[in-house]
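Visitor: Pasting the sequence and the predicted coordinates here, then a few questions.
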Amino acid sequence: MRSKAITFIAAVLFIVTPAAMGATAPLDVTAKSAIVIEAATGKVLYEKNANDRRYPASTTKIMTLITALEMGNMNDVVTASKAASTTEGSSLWLTEGESLSMLDMLYGIMLVSGNDATVAVAEHLAGSVPAFAQLMTDKAQAIGANHTHFTNSSGLPDVNHYTTAADMAKITAYGYQLPLFATIVSTKEKIMPWQGQQHPRDLFNENRMLWLYDGANGAKTGYTEDAGRCLVSAAKRDGVQLIAVVFDSERMWDDSIAMLNYSFKQIHSQPIIQQGDILKTVKVVDGKDKAVLPLYAQDGVVIPVSGDDEGDFTTVVDVPDKVNAPIEEGQTVGQVKVLYQNKEVGSTNLVAHDSVEKKSLFKSLWSSVQSLVSYMLRNFA
């Protein structure tokens, strides 16, 4: 049986007034659709026609990456078919029969937008591009991107291949929960084998935000004539991870920088649990010298806070009703979670403050005798 105590923590938050944030000039965004969200909470900090249906072009590859990371083995050898090697558009320059590791294929997809690599990965994992695209669509909708439908893994034009800025922001925020996702999309340069050539492939990330913007850590560019210039960019500062999306933009770099600057002024990180804080006690059964054991936070928890958030965060402390000795100092006993509107945005383990030895057999028997005598005196005296 486990007990769950819910504590509202609005008291530790403070209101950030417009004056405290500084004056923010209105944005002049050229993109037809745009949005900025905070990744952990999903809070929208800026939006423009964010729910309009748009062609995503190569930002599609964010979903390709997520699906491949969750389905694939990064050490698998992936071999390019004729269909993969002759795929139109941007390329990793794969030849028919050429093989790379799954991980290298994914770097090729995200750094230089290799359409050929997306086909090779799709065929390897699902047997065909349409089958893989269905897996992408299913996963997107499981994430909550319900206005998204994929027909291919590259983002090449198709009337039935579409999303929204809001959906793509959700998809990308989900990606940042996967450690390899962040590693891949934030890599500036990658050297990998090039079969049949005298030198390796030397790939440079096409996402210029990695060089232009302080804290930038991904994610993907895109362009087709139908989609226009598209960019999903991400940046992390002081523990706050933002996702910005622009679709069909005349100045996608300028738009994205302006949107991120604007949004970082609206939000800040706030420590809500300090490492070492005593947050709960638990009853110890058969402990030699302790009946109650303090539990402390193993790590600190920092949350993203904006001006109207003070009532939206709660903590949930989850520990057993009792624990049996022996207990080692630092042993995990429970967990505390921080929720934003019932969505988990942070957590840490609750661990034992002290070691507790188990009572000897004699002491356990003597305690049982004492309990029995006490019971008899109360009930039969």
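Guide: Ah, there it is.
Visitor: C-alpha from now on. contacts and neighbour counts both.
Guide: Will do.
Visitor: The stretch 1-150 of the chain: strands as residue ranges?
Guide: Per DSSP state E, counting those that start in this stretch, the stretch 1-150 of the chain carries strands over the ranges 2-8, 33-38, 44-48, 77-79, 99-101.
Visitor: Would you agree Lys48 is in contact with Ala34?
Guide: Yes - contact criterion CA atoms under 8 Å: Lys48 and Ala34 qualify, at 5.0 Å.
Visitor: Which one's more surrounded, the two?
Guide: Ala34 (30 against 16; other CA atoms under 10 Å).
Visitor: Helix, strand or coil: sort out the nearest residue to that one once chain neighbours are set aside for me.
Guide: Excluding the flanking residues, the one nearest Ala34 by CA to CA, 6 or more residues apart in numbering is Val246, at 4.5 Å. When classified by DSSP: H, G, I helix; E, B strand; the rest coil, Val246 comes out as strand.
Visitor: hold the first one in mind and look at this next one:
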Amino acid sequence: MLSRLIFSLLLLCCFGGFGIPVALAAPSQPALPVFLNLGELPVSSFSGQDPPRVTADAAVLMEASTGQVLFAKNAHQPRPPASTTKILTALLAIEGGRLDQVVTVSPRAAAVGESSMHLFPGQRLTLEQLLYGALLRSGNDACVAIAEHIAGSEGNFVFFMNQKARDLGARHSHFCNPHGLPAQGHLSSAYDLALLTRYALKNPTFRALVSTRYRGFLNPPWGEYHLHNTNRLLWSYQGADGVKTGTTSEAGMCLVASASREGRRLISVVLHSDDRYGDTMALLDYGFTCFKNMTVAKAGQACRRVQVTGGVVSAVPLVSDRTIAVAVPVHRPPAVEKRFNVPAGFTAPLPKALPVGSLEVWVEGEPVARARLLTGRSVERLPAYKLWWKKLCVMPQDAHAQDKRQL
């Protein structure tokens, strides 16, 4: 009994003040948004140059890789989006169906008017052919056929459209149909359309569809289709690779466009424009000329060190879980700031790749991007006898220092 008591006292001496370590497991955490700015960047202070003048009532220029807004005019104003609605329709079809699936056109879909593929009730086409008809020819009938095929009914599909828009952060959008014909409450904003397009362009199938200038195919016995893209920018602007036009009397002339040069992609949105192609080219020229991308963090690269108590090493490196590149002005040194949100220290043991904090990148005083910080290595806990010895060595020094302060 006495020996057990002595052994217990020795254990208390060894571990006292250190705390018995608890095995750390990587907690389940919600995905961090890579890009933070959901509002407009102040264009005048961000660029330092006169922004382009556009005739559009609302416009946005966005850097696709960073999500940064380089130009904004009434960016969050809800407006009729016309056929730019089809961007979201195509995205849901690609994510929810297979391109080789055969779709039978219903009488309801075939009856949709305005811009159309001129489909017939009972006609059978692949989902891919309907997507080309929706995005190149801007066929409203194709959109309803797609909606009914994917969700069972147009109403169900519209529900999914609004859910997807909310999930992607399109806070000023509400859709009432899959094609964009005028309807009470069918609204979106220039920023929301850029946001949806940025997400859609990550899908290689979507990119291929919206960059196609011409598509022809036979659909016996119904005939032959020759589909020319309504986006004239694909023929006239260097690097243009999408996305969708839209025109109604209420929405005016609209265009969501993208262009890529030297590894950079820009997304432009103009709504109710007097010259949608001129406005778009002016915005894209501005973005390519006045801004460049700067890499501020690389995935897996150590960007900070934090102290570790009771470990075989005294500090652990923290690494970014992704590469962050931000858009900065080219004509002057940019004001880029890294802000770390991490604990002051850790207690060993630590596993590798444990999420322990975040890194925020600010450009010109605006929060732009964020990455999760992970432990760059595992840290084992020192053996008990070494911790005990370390504590014994430190305690006399602390007591001596305290005696000196009292003197």
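Guide: Happy to help now that I have it. Note that this is a predicted model, so its numbers are computed, not measured.
Visitor: where does the TM-score land?
Guide: Scored against TM-score structural alignment, normalised by the length of the first structure, the superposed chains reach a TM-score of 0.71; 339 aligned residues with a CA RMSD of 4.5 Å.
Visitor: Dump the strands of the stretch 1-150 of the first structure into CSV; add distance to Gly307 of the first structure as well.
Guide: Below are the strands of the stretch 1-150 of the first structure laid out as CSV (distance: least, CA to CA, whole Å):
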stretch, distance to Gly307 of the first structure
strand 2-8, 17
strand 33-38, 14
strand 44-48, 11
strand 77-79, 49
strand 99-101, 46
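Visitor: among these, which is the most enclosed?
Guide: Stretch with highest mean neighbour count among the strands of the stretch 1-150 of the first structure: strand 33-38 (a mean of 27; mean count of other CA atoms under 10 Å).
Visitor: who does that one touch, helix- and strand-wise?
Guide: strand 44-48, helix 165-175, strand 240-249, helix 252-264 (3 or more CA pairs under 8 Å, 6 or more residues apart in numbering; DSSP states H and E).
Visitor: Adding distance to Gln275 of the first structure as columns, could you present the ones you listed in CSV?
Guide: Below are those laid out as CSV (distance: least, CA to CA, whole Å):
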stretch, distance to Gln275 of the first structure
strand 44-48, 29
helix 165-175, 26
strand 240-249, 19
helix 252-264, 26
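Visitor: Which stretch among these is buried most, on average?
Guide: It is strand 240-249: most buried of those by mean count of other CA under 10 Å, with a mean of 28.
Visitor: Which stretch of the second structure lines up against it?
Guide: With TM-score structural alignment applied, strand 240-249 of the first structure matches the range 264-273 in the second structure.
Visitor: Report how many residues lie close to the spatially closest residue to Leu24 of the second structure that is not a sequence neighbour.
Guide: The shortest distance from Leu24 of the second structure to any non-neighbouring residue, by CA to CA, 6+ apart, is to Leu350 (6.6 Å). Leu350 of the second structure has 23 neighbours, counted by other CA under 10 Å.
Visitor: I'd like to know how far Leu350 of the second structure sits from Thr309 of the second structure.
Guide: 11 Å (CA to CA, to the nearest Å).
Visitor: Ok, Leu359 of the second structure next?
Guide: 23 Å.
Visitor: just to revisit the earlier point, of the helices and strands packed on strand 33-38 of the first structure, which is nearest Asp226 of the first structure?
Guide: strand 240-249 (8.6 Å; CA to CA).
Visitor: out of everything not next to it in sequence, what's closest to the aligned partner of Leu91 of the second structure in the first structure?
Guide: Aligning on TM-score structural alignment places Leu91 of the second structure opposite Ile66 in the first structure. Counting by CA to CA, 6+ apart, Ile66 of the first structure lies nearest to Gly175, which is 6.0 Å off, once chain neighbours are set aside.
Visitor: The one you found maps to what in the second structure?
Guide: Under the alignment defined by TM-score structural alignment, Gly175 of the first structure is paired with Ala200 of the second structure.
Visitor: Surely its match and Leu91 touch.
Guide: Yes - taking contacts as CA under 8 Å, Ala200 of the second structure lies within contact range of Leu91: 6.1 Å.
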